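1. Quick one, fold the following:
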Amino acid sequence: MARLKKHEKAFIVRSLAQFMEPSQVAEAVKENYKIDVSRQQVECYDPTKVAGADLSQEFVDMFHEARKKYIDQPIYNIEAANDIVQLRVLSALFIKKQGNTRDAIKLSDQIQKIVKGYYEKKIEITGKDGKPIETINQNVSTESYLTAREQALNDY
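-> Got it, this is the predicted structure:
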């Protein structure tokens, strides 16, 4: 079990609060701090898990605060939520997968859906106070249609 400094522990806690898997966090710690930590050691810093039951109150508060900030952030802060980023990634995949017809067609369809606004929000039209729109059915005699047709024929 690696001995961690406070800022390394805080990194782990914030990463777990952002719904990263323990294995992903372990890889990130190795990449950023050059320290090998196990998934089990990382799980000890997640207060929502049994392993994190003994976590200090400071880190528990940090976890909940980081999770709240992560959930409450506007969607435009998430890179993959932007159409441009999605199109760039899909375009690169499309170029790689051109030899695979099925995948290329799926990627092409996905790109077209994004470009044409398939995923845009739809507006639901309702009546007053959210009730269904009222419709009125009126019966019209067929004689009026016949006379209109006859008049049109006579005009020729």
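2. Please make it C-alpha for all contacts and neighbour counts, starting now.
-> OK.
3. how much space between Gln18 and Ala26?
-> From Gln18 across to Ala26, the span is 14 Å (C-alpha to C-alpha, to the nearest Å).
4. now swap in Glu150 and tell me
-> 84 Å.
5. Give me the more crowded residue out of those two.
-> Ala26 (23 against 11; other C-alpha atoms under 10 Å).
6. which residue sits closest to the residue nearest the centre of the chain, ignoring its sequence neighbours?
-> Taking C-alpha atoms, centre = their mean, the centroid of the chain lies closest to Ala81, which sits 6.5 Å from it. Counting by C-alpha to C-alpha, 6 or more residues apart in numbering, Ala81 lies nearest to Ile75, which is 6.7 Å off, once chain neighbours are set aside.
7. And Ala10, how close does it get to Glu21?
-> Distance, Ala10 to Glu21, using C-alpha to C-alpha: 16 Å.
8. Who has more neighbours out of the two?
-> A direct count of neighbours by other C-alpha under 10 Å for Ala10 and Glu21 places Ala10 higher, at 17 against 14.
9. To compare against the first, here's the next sequence to fold:
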Amino acid sequence: MPALSPDIKTFIVQQLACFDTPTQVVDAVKSEYGQAVSRQVVEGHDPTKKAGQKLAKRWVDLFNETRERFKTETADIPIANKAYRLRALHRMAVRAESIKNMALAAQLMEQAAKETGGAYTNKQQLEHSGPNGAPIQSADMTPGRFRDVARGLMEDV
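-> Below you'll find the predicted structure:
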């Protein structure tokens, strides 16, 4: 296998930094440059893998810079924006209703409800009230009171 040119190495490192798999990078190199490379060669250009531990500092720096830029520029991708996704779901639901595909329209509405309800985030919503929105009842658990409650529970058994 011929040595890789600096352009191909740069391409491989940047693709890996953007979280592409080695197999995806192999296919991309073949289509972009017409050169066949193995998955092992590609993995050797990933400093986060064991095979890439001895990668030159130049490539490690390029990898880290590209990875940071990729992470921060995710906001520039429209589909990463909630409002964009909701508008797209709305267009699809209207189209599904117009062709009388009610099952698809219902699925799209459910998808939109999950999207607005935060089903696709890692945030947790906690309810800070008692039953039916009433205040949370606190119990008096001083040592004497705790003993009385425990006796009452034991008597019920």
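10. Post the TM-score for the overlay when you can.
-> After superposition, the two chains reach a TM-score (TM-score structural alignment, normalised by the length of structure 1) of 0.59; 118 aligned residues with a C-alpha RMSD of 3.5 Å.
11. Relative to Ile125 of structure 1, how far out is the residue nearest to the centre of structure 1?
-> Per C-alpha to C-alpha, Ala81 of structure 1 is found 26 Å from Ile125 of structure 1.
12. now Lys5 of structure 1
-> For Lys5 of structure 1, the distance to Ile125 of structure 1 - C-alpha to C-alpha - is 56 Å.
13. Break down structure 2 into its helices, ranges please.
-> For structure 2, helices defined by DSSP state H occupy the ranges 6-17, 22-33, 39-43, 57-72, 82-98, 102-116, 143-156.
14. Just put those in a markdown table and tack on distance to Ala134 of structure 2.
-> Formatted as a markdown table, the helices of structure 2 follow (distance: least, C-alpha to C-alpha, whole Å):
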| stretch | distance to Ala134 of structure 2 |
| --- | --- |
| helix 6-17 | 51 |
| helix 22-33 | 55 |
| helix 39-43 | 58 |
| helix 57-72 | 43 |
| helix 82-98 | 33 |
| helix 102-116 | 26 |
| helix 143-156 | 23 |
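15. For Ile136 of structure 2, find the nearest of these.
-> Closest of the helices of structure 2 to Ile136 of structure 2 is helix 143-156, at 18.9 Å (criterion: C-alpha to C-alpha).
16. Can you point out the buried residues in the closest one?
-> Of the residues in helix 143-156 of structure 2, none count as buried by neighbour count, 16 or more other C-alpha atoms under 10 Å.
17. That helix - contacts with which helices or strands?
-> On a contact count with 3 or more C-alpha pairs under 8 Å, 6 or more residues apart in numbering; DSSP states H and E, helix 143-156 of structure 2 meets no helix or strand.
18. what's the burial count for the closest residue to Pro135 of structure 2 other than its chain neighbours?
-> Leaving aside its chain neighbours, Pro135 of structure 2 sits nearest to Ser129 (5.3 Å; criterion: C-alpha to C-alpha, 6+ apart). For Ser129 of structure 2, the number of neighbouring residues by other C-alpha under 10 Å comes to 11.
19. I'd say Ser129 of structure 2 and Gln137 touch.
-> No: assessed by C-alpha atoms under 8 Å, Ser129 of structure 2 is found out of contact with Gln137, at 9.0 Å.
20. overlap in contacts of the two?
-> Shared contacts of Ser129 of structure 2 and Gln137 (C-alpha atoms under 8 Å, 6 or more residues apart in numbering): none.
21. Kindly provide the distance from the nearest residue to Val29 of structure 2 once chain neighbours are set aside to Val42 of structure 2.
-> Once flanking residues are discounted, Val29 of structure 2 sits nearest to Gln35: 6.4 Å by C-alpha to C-alpha, 6+ apart. To Val42 of structure 2, Gln35 of structure 2 is 12 Å away according to C-alpha to C-alpha.
22. more neighbours, those two?
-> More crowded of Gln35 of structure 2 and Val42, by other C-alpha under 10 Å: Val42, with 23 against 15.
23. where's the counterpart of the more buried one in structure 1 relative to Glu58 of structure 1, distance?
-> Alignment note: Val42 of structure 2 maps to Val42 in structure 1; criterion TM-score structural alignment. Going from Val42 of structure 1 to Glu58 of structure 1 by C-alpha to C-alpha gives 16 Å.
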